[in-house]
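Visitor: Sequence and predicted structure, then a few things I'm wondering about:
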Amino acid sequence: MSASADALYMSALHHVTVDLDIERHTLRAGVSNG
């Protein structure tokens, strides 16, 4: 894998992780708000 492809992959992976984290926090906030 080239360096740029590796960086792009890590960036995409990070983006997905952040999205999941935001989703988890949103769900938790929704539950606590009833």
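Guide: Received, thanks. Quantities reported herein were computed from a predicted structural model and do not represent experimental measurements. Numbers count the residues shown, from 1 in each chain.

Visitor: CA only for contacts and neighbour counts going forward, please
Guide: OK.

Visitor: Would you state the helices of this protein in chain order?
Guide: 3-32 (DSSP state H).

Visitor: Near Tyr9, how many other residues are there?
Guide: 13 (other C-alpha atoms under 10 Å).

Visitor: Next up, a structure to set beside the first:
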Amino acid sequence: MWNSLQPSSRFYDQGTATLSSISVALQLRIHFVATI
């Protein structure tokens, strides 16, 4: 069923995953700086 989705939604999922990774990276960096 998921394979029948439009490429746009697939691109949207990839973009969301990228934003999530950036968000996690920022949180880890803030936590790392705050620990020092």
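Guide: Now that the structure is in, tell me what you want to look at. The structure displayed is predicted, hence computed values, not measured ones.

Visitor: Relative to Tyr9 of the first structure, how far out is the alignment partner in the first structure of Ser21 of the second structure?
Guide: Aligned counterpart of Ser21 of the second structure in the first structure: His15 (TM-score structural alignment). Counting by C-alpha to C-alpha, to the nearest Å, the separation of His15 of the first structure from Tyr9 of the first structure is 10 Å.

Visitor: Spit out the residues that contact those two alike.
Guide: Common neighbours of His15 of the first structure and Tyr9, counting by C-alpha atoms under 8 Å, 6 or more residues apart in numbering, are absent.

Visitor: The residue positioned nearest the centre of the second structure and Thr35 of the second structure, how far apart?
Guide: For the second structure, the residue nearest the mean C-alpha position is Ser20 (2.3 Å; C-alpha atoms, centre = their mean). Taking C-alpha to C-alpha as the measure, Ser20 of the second structure falls 22 Å from Thr35 of the second structure.

Visitor: now do Ile22 of the second structure
Guide: In terms of C-alpha to C-alpha, Ile22 of the second structure sits 20 Å off from Thr35 of the second structure.

Visitor: And Leu28 of the second structure, by the same measure?
Guide: 10 Å.
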